[in-house]
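A.B. asks: What follows is a predicted protein model with its sequence.
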Amino acid sequence: MNIIRQLLSKPWLSDDADMTESYNQTQCLSVIQIQSTKTALVFFLMVVTVVFLLISITFLSRSQYPDFTALAGPPWLPFSNPVTLWVNSAFLLLASISIRFAATSKPINERVTHTRMVLTLCLTGLFSCLFLIGQLLVWKQLTASGFAVNGNPANSYFYLFTGIHGLHLAGGFIALIRVVVTFVRHADSERLTANLHLCVWYWHYLFIVWMLLFALLTATPDTYKTIALLCGF
């Protein structure tokens, strides 16, 4: 009976079934990993939002004290005409746009798609670095002009806000490099695309946060007073 059973067996079918089952398990694990990474990113962004919100509330409260001197208002203050900050904002916007193009590159053929992706990711890295360098130059200009970190509370908050934001951008840049290195080692294009979409969310988020901080840090004393009154300070 065992001989007859072996003769009637179809091993090629069982191999195909095993391969199909193995492929489905791999796909399932990949989807689970992507979903878990997405959940972790959403949770992280919620925590970061709360941190920036709490610091902003303390900033608005502190702005109502007599020793608080805003960085914008009269012409001699550094952010009455914040040209450098606008340039930095443009760099961050370009980084956000370029990484969006990298994640949504339409597949023409494998070589063209990968070349376009590498190019746009390089542009993302370049514009992100230019933004960080620009922020450091603003720090240097402020310090040289006498607006040191311990000069007045507005100065301290500016360095705090921009420092925390810059660290988050640098951390996102490191995460993006890890995504690309993982893709080069394993060549999983589907997983790369999914992770790049998460990076797109992160860069868009940082751009929105920066624009809100930009508007807050370059506001005039009258604006601070109005916002503080609305918040009950």
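C.D. replies: Thanks, I have it. Residues are numbered from 1 along each chain as shown.

A.B. asks: going forward, measure contacts between C-alpha atoms and count neighbours the same way
C.D. replies: Will do.

A.B. asks: so which strand or helix has residue 57?
C.D. replies: Counting by DSSP states H and E, the element that carries residue 57 is helix 11-62.

A.B. asks: ok, and here's another one to check against it:
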Amino acid sequence: MGVIVWWLFRQTINVQPWQAQAVLPEVPAAAASTSAKTALWVFLGVASSLFALFVSAYAMRLSFQDWAPLPRPPLLMLNTAVLVGASLAMQWTVQGARREDSQRVRRGLLASGLLTLGFLAGQLVVWKQLDAAGYFLTSSPATSFFYLLTAVHGAHVLGGLVAWARATSRAWRGGDPARVRLGIELCATYWHYLLGVWAVLYALLVSNELGLAICSAATPL
């Protein structure tokens, strides 16, 4: 992940301002779009590797006899539904950007942002509920992995909100339609990725049938 960030910064830091002004107009919009999408997919590949490492560590720790699931917070299902809504709103926004419907783009960005913030707020409420019930970070291996997995996912969501804020600012200022559309498409791809990752994590958190659950409905919160 550090290598990817270094490479992205190197593309701008090592270019002098007078050189950037001379080269920038010669770069086709299609090439810039392809580069941005490639960089995003590379980052998603790195992020996927990170999540895979955490899940692998969890699967190995699960085999120890001292594993004891913590209670299943009922709010997790609602949070999942909110994140699904955020992903759908972002896709709806993409359709508006492709039609150059500025009003639809603004409404879609606002809806997706509010829903995403609602998801994060809901996750914080879940943490607060577990903390109030005495399930702290170091209480047990299950609680440690619960906080770890949800925190890492939440950090990626926060990172996505930074890109969302930039895309929203451009849309409200009436920027170049091609750049606005590209920013929204990148955000939509990232939001769909966040939803897919959360679907996997949610299955690990609550799926008793697979024998992999971190949380158990049989234990009251």
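C.D. replies: Perfect, I can see it now. Here the structure is a predicted model, which means the values were calculated and not measured.

A.B. asks: circling back: by contact count, what packs against the helix holding residue 57 of structure 1?
C.D. replies: Applying 3 or more C-alpha pairs under 8 Å, 6 or more residues apart in numbering; DSSP states H and E, one finds that helix 11-62 of structure 1 makes contact with helix 153-186, helix 189-217, helix 221-231.

A.B. asks: once aligned to structure 2, how far is the helix or strand that comes right after it on average?
C.D. replies: Using DSSP H and E, the helix or strand that follows helix 11-62 of structure 1 in sequence is helix 83-103. Here the mean offset of helix 83-103 of structure 1 against structure 2 after fitting is 0.6 Å, by mean C-alpha distance after the TM-score superposition for structure 1.

A.B. asks: which residue numbers in structure 2 go with helix 83-103 of structure 1?
C.D. replies: Under TM-score structural alignment, helix 83-103 of structure 1 corresponds to residues 74-94 of structure 2.

A.B. asks: Same question for the matching stretch: list its buried residues.
C.D. replies: 76, 79-80, 82-94 (16 or more other C-alpha atoms under 10 Å).

A.B. asks: one step back: turn the helices and strands packed on helix 11-62 of structure 1 into CSV, columns for distance to residue 118 of structure 1 and mean neighbour count.
C.D. replies: Formatted as CSV, the helices and strands packed on helix 11-62 of structure 1 follow (distance: least, C-alpha to C-alpha, whole Å; neighbours: other C-alpha atoms under 10 Å):
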stretch, distance to residue 118 of structure 1, mean neighbour count
helix 153-186, 9, 16
helix 189-217, 12, 18
helix 221-231, 44, 14
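
A.B. asks: Could you point out which of the ones you listed sits nearest residue 50 of structure 1?
C.D. replies: Closest to residue 50 of structure 1 of those is helix 189-217 (C-alpha to C-alpha; 11.7 Å).

A.B. asks: Pull up the aligned stretch in structure 2 for that closest one.
C.D. replies: Taking TM-score structural alignment as the measure, structure 2 aligns residues 177-205 with helix 189-217 of structure 1.

A.B. asks: re the thing from before, save the helices and strands packed on helix 11-62 of structure 1 as a markdown table, and put in distance to residue 141 of structure 1 too.
C.D. replies: Listed next are the helices and strands packed on helix 11-62 of structure 1 as a markdown table, based on distance: least, C-alpha to C-alpha, whole Å:
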| stretch | distance to residue 141 of structure 1 |
| --- | --- |
| helix 153-186 | 12 |
| helix 189-217 | 16 |
| helix 221-231 | 22 |
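
A.B. asks: Residue 21 of structure 1 is nearest to which of those helices?
C.D. replies: Of all the helices and strands packed on helix 11-62 of structure 1, it is helix 189-217 that lies closest to residue 21 of structure 1, at 18.9 Å by C-alpha to C-alpha.

A.B. asks: which helices and strands does the closest one pack with?
C.D. replies: Helices and strands touching helix 189-217 of structure 1, as assessed by 3+ C-alpha pairs under 8 Å, 6+ apart, comprise helix 11-62, helix 83-103, helix 153-186.

A.B. asks: average gap between that helix and structure 2?
C.D. replies: Superposed on structure 2, helix 189-217 of structure 1 shows a mean distance of 0.9 Å to its aligned residues (mean C-alpha distance after the TM-score superposition for structure 1).

A.B. asks: re the thing from before, of the helices and strands packed on helix 189-217 of structure 1, which approaches residue 213 of structure 1 most closely?
C.D. replies: Nearest to residue 213 of structure 1, of all these, is helix 153-186, at 7.4 Å by C-alpha to C-alpha.

A.B. asks: what's near enough to touch residue 113 of structure 1?
C.D. replies: Applying C-alpha atoms under 8 Å, 6 or more residues apart in numbering, we find residue 113 of structure 1 in contact with 105, 106, 107.

A.B. asks: so can I have a markdown table of those showing distance to residue 180 of structure 1?
C.D. replies: As requested, these are exported to a markdown table (distance: C-alpha to C-alpha, whole Å):
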| residue | distance to residue 180 of structure 1 |
| --- | --- |
| 105 | 15 |
| 106 | 18 |
| 107 | 17 |
